[in-house]
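A.B. asks: sequence unknown, structure follows:
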């Protein structure tokens, strides 16, 4: 790190701004959030009261995240029945789905709503720390979300989000622990939602896949559209299932906007997150593409158990998930990052 720049500033926040606050007004009232802005153009918000998910994110002044019409909604408005999860679905750059269900609502010994409860769970032991290091200062945001109740699951999700002062990198790390004394099923999906102005017809979707298929008949009929980004219309919702190419155990996908000249890659462990879904909904006023690493496809717990599989945690067992987002302001740097996966 070049320390001569510190001769020009009075406070580190001029270069690396980290702020905690509570939101006011409407259904977002009282939600705890942390905003981080680094010195090279990465700006994002973590919602402590919504599973520490990442809501707004921009790079070089260009918004990348998609925000649902409902905006940020406090967890007390969550309704777990049926499809009512959508009424408090912020979307944002990352929404966590699980741990009791991923995908369709279903009856499985209990009523399980769309995409589970965890995304509407506030963080306990929430902490934000700036760590000063010789190479690059960083911020670490940590917290714990519980999904435990008597006669039921005893699951804990411990999350750490790391970002840097100079490096345009964002790391999300999860530990999922079975704190109970019986074997426990769990499901998890990371709903990464990309929106305008980054998402536009100038944007390329690059997903190195060995196989792509539609998640339903309508998506299969439109399989040729999986990597197209068109103008807003009324073509409807599509979902594609990818068999991703790997480098070792690592998977990587990316998007680049040739007009804005910025892009990002998402890298994750394809051994732990073996399923990958791509959501496409390019309708007027609801213009979004989702990139979704997951433990399961999104048919709902009962369907996935019958048609695919459900992961299980032994008593005391821990699973680790890691997502890394890197942001680029040149096509050359982006292409170099993607070459290892045989897609360029």
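C.D. replies: Cool, the structure landed. These numbers were taken from a predicted model, which means no experiment stands behind them.
A.B. asks: use CA for all of it now, contacts and neighbours both
C.D. replies: Fine.
A.B. asks: which stretches of the stretch 1-150 of the chain form strands?
C.D. replies: Applying DSSP state E, counting those that start in this stretch to the stretch 1-150 of the chain gives strands spanning 17-22, 32-37, 42-47, 53-59, 62-63, 95-99, 106-107, 111-112, 124-131, 138-148.
A.B. asks: got it, and the stretch 151-300 of the chain?
C.D. replies: 154-164, 169-178, 184-194, 203-206, 209-214, 238-244, 250-257, 262-269, 275-283, 286-294.
A.B. asks: which of the residues in the fifth one are buried?
C.D. replies: Within strand 209-214, the residues scored as buried using 16 or more other Cα atoms under 10 Å are 209, 212, 213, 214.
A.B. asks: can you list the strands of the stretch 1-150 of the chain in TSV and add distance to residue 240 and mean neighbour count?
C.D. replies: Output for the strands of the stretch 1-150 of the chain, formatted as TSV (distance: least, Cα to Cα, whole Å; neighbours: other Cα atoms under 10 Å):
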stretch	distance to residue 240	mean neighbour count
strand 17-22	37	15
strand 32-37	32	20
strand 42-47	28	22
strand 53-59	23	23
strand 62-63	25	17
strand 95-99	18	24
strand 106-107	21	15
strand 111-112	23	18
strand 124-131	35	14
strand 138-148	29	19
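A.B. asks: between these, which gets nearest to residue 270?
C.D. replies: Closest approach to residue 270 among those (Cα to Cα): strand 95-99, 17.3 Å.
A.B. asks: the structure to be compared is supplied as follows:
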């Protein structure tokens, strides 16, 4: 039996497997909802490392009923995610570093209060404030009409509450923690895509990994798309901060982005009336398909790397939104199966994949905080080693027009 689906229904709401405990926080199948909940390493008998995991039910305004899970490692990272919002990562903090941004949307908005079809299909923006949100899986990208149906901005996964949430904690050093949720995109006569969305973290470290497993439970092949919309602001984003990646080809998303192609790798300070600039990137990779992208601050003293595999996620989108801080000063680094154009364009240009009946596809992304100049320089060298003597092709004309 699938271990994820084998829920514990005991009063303690936990099960055991070899060298690990599994705590079920919610399950629609077994009508489980533990509500507010907390555990720490001392309660598990772990004395050589300290960490805690807490689930909170939020109240008031548009976040009424939303849930967050906070994984705290005082000597490493504190990671906050929301099972209500498709297992999105809300923010990540550590000593003198933060992954995330300050959106005008301040609440963890319950999807009940969002109409994805409002604003001509851009209602998704009314809840957008995550450090990492999954754009997909049935579709992704900009809103548009295809076959008479509205494809809303960035799909539905980020506004789909998890149908099951469980936490697995290893009882053997280094005590790896896995938090996973089941995201269902199931519609009569349409898709039945189900994703086990998992984050893996080892306490006292400065890296974590996303491992998603997407399965098609229908009897027919289905389309799928995914973009891991990963967002960063201060202290990493500032004037003259730099984006680095081994790039085979880069093109502007539209005519406005074409104006910024010359300075695509560096950033402005918060700038009023700056519209968003988006760039389409085809990355170079090692022979096994692995590659990375990085962002670091002006003096190269701190940064972030995102490692992924182009066999799973062949494209990379760079989103630069250096507007005012109140409006949302942020940049997005987005590995994906596609670019952010509407589904009809992605289909026409051959970037939509299909998943067979009962097939499962995997996606893995590793995020690492670069805590000093030595770590930043190491990441830049890794990028340079992949790039080697290979040239970057600059395509000056947008590859599509919406």
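C.D. replies: Structure received. Only a predicted model underlies this, so the values are computations on that prediction, with no experimental measurement involved.
A.B. asks: can you give me the TM-score here?
C.D. replies: Superposed pair, TM-score by TM-score structural alignment, normalised by the length of the first structure: 0.91. Supporting alignment: 335 aligned residues with a Cα RMSD of 2.2 Å.
A.B. asks: take the strands of the stretch 151-300 of the first structure and lay them out in CSV including distance to residue 16 of the first structure.
C.D. replies: As requested, the strands of the stretch 151-300 of the first structure are exported to CSV (distance: least, Cα to Cα, whole Å):
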stretch, distance to residue 16 of the first structure
strand 154-164, 8
strand 169-178, 14
strand 184-194, 25
strand 203-206, 29
strand 209-214, 37
strand 238-244, 36
strand 250-257, 25
strand 262-269, 21
strand 275-283, 33
strand 286-294, 28
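A.B. asks: for residue 340 of the first structure, find the nearest of these.
C.D. replies: Residue 340 of the first structure lies closest, by Cα to Cα, to one member of these: strand 250-257, at 9.1 Å.
A.B. asks: that closest one vs the second structure - mean distance after superposition?
C.D. replies: On superposition with the second structure, the mean distance recorded for strand 250-257 of the first structure (mean Cα distance after the TM-score superposition for the first structure) is 1.2 Å.
A.B. asks: which part of the second structure matches that strand?
C.D. replies: Counting by TM-score structural alignment, strand 250-257 of the first structure pairs with residues 290-297 of the second structure.
A.B. asks: rewinding a little: how about the strands of the stretch 1-150 of the first structure in CSV, adding distance to residue 244 of the first structure?
C.D. replies: Output for the strands of the stretch 1-150 of the first structure, formatted as CSV (distance: least, Cα to Cα, whole Å):
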stretch, distance to residue 244 of the first structure
strand 17-22, 35
strand 32-37, 31
strand 42-47, 28
strand 53-59, 24
strand 62-63, 27
strand 95-99, 21
strand 106-107, 28
strand 111-112, 29
strand 124-131, 34
strand 138-148, 30
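A.B. asks: out of these, which gets nearest to residue 72 of the first structure?
C.D. replies: Nearest to residue 72 of the first structure, of all the strands of the stretch 1-150 of the first structure, is strand 53-59, at 7.8 Å by Cα to Cα.
A.B. asks: tell me the angle of the closest one relative to strand 32-37?
C.D. replies: Counting by axes from the mean of the first three to the mean of the last three Cα atoms, to 10 degrees, strand 53-59 of the first structure lies at 20 degrees to strand 32-37.
A.B. asks: right, and the strands of the stretch 1-150 of the first structure - which one's nearest residue 243 of the first structure?
C.D. replies: The closest of the strands of the stretch 1-150 of the first structure to residue 243 of the first structure is strand 95-99. By Cα to Cα, the value is 20.4 Å.
A.B. asks: what's the distance between that closest one and the middle of its chain?
C.D. replies: 9 Å (Cα atoms, centre = their mean, to the nearest Å).
A.B. asks: stretch 257-271 of the second structure now?
C.D. replies: The chain centre lies 23 Å from the centre of stretch 257-271 of the second structure; the measure is Cα atoms, centre = their mean.
A.B. asks: end-to-end on that stretch?
C.D. replies: 15 Å (Cα to Cα, to the nearest Å).
A.B. asks: ok, of the buried residues of strand 209-214 of the first structure, which one's closest to residue 121 of the first structure?
C.D. replies: Taking Cα to Cα as the measure, residue 214 is the one of the buried residues of strand 209-214 of the first structure closest to residue 121 of the first structure, at 31.3 Å.
A.B. asks: my read: the closest one touches residue 237, true?
C.D. replies: No - assessed by Cα atoms under 8 Å, residue 214 of the first structure is found out of contact with residue 237, at 11.3 Å.
A.B. asks: for residue 328 of the first structure, find the nearest of the strands of the stretch 151-300 of the first structure.
C.D. replies: Of all the strands of the stretch 151-300 of the first structure, strand 262-269 sits nearest to residue 328 of the first structure, with 5.2 Å by Cα to Cα.
A.B. asks: give the equivalent position in the second structure for residue 156 of the first structure.
C.D. replies: Aligned counterpart of residue 156 of the first structure in the second structure: residue 194 (TM-score structural alignment).
A.B. asks: can I get the buried residues of strand 209-214 of the first structure in TSV with distance to residue 268 of the first structure?
C.D. replies: As requested, the buried residues of strand 209-214 of the first structure are exported to TSV (distance: Cα to Cα, whole Å):
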residue	distance to residue 268 of the first structure
209	15
212	19
213	21
214	22
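A.B. asks: quick check, nearest of those residues to residue 342 of the first structure?
C.D. replies: residue 209 (9.6 Å).
A.B. asks: hey, which helix is longest across the second structure?
C.D. replies: Assignment by DSSP state H gives helix 373-387 as the longest helix of the second structure.
A.B. asks: in the first structure, what residues pair with the helix or strand just after that helix?
C.D. replies: Remark: after helix 373-387 of the second structure, the chain's next helix or strand is strand 393-394, criterion DSSP states H and E. Per the alignment by TM-score structural alignment, strand 393-394 of the second structure matches no residues in the first structure.
A.B. asks: how far does strand 393-394 of the second structure sit from its chain's centre?
C.D. replies: Centre-to-centre, strand 393-394 of the second structure and its host chain are 27 Å apart (Cα atoms, centre = their mean).
A.B. asks: contact partners for the residue mapped onto residue 144 of the second structure from the first structure?
C.D. replies: Superposed on the first structure with TM-score structural alignment, residue 144 of the second structure falls opposite residue 106. If a contact means Cα atoms under 8 Å, 6 or more residues apart in numbering, then residue 106 of the first structure has 82, 112, 113, 300, 301, 302 as its contacts.
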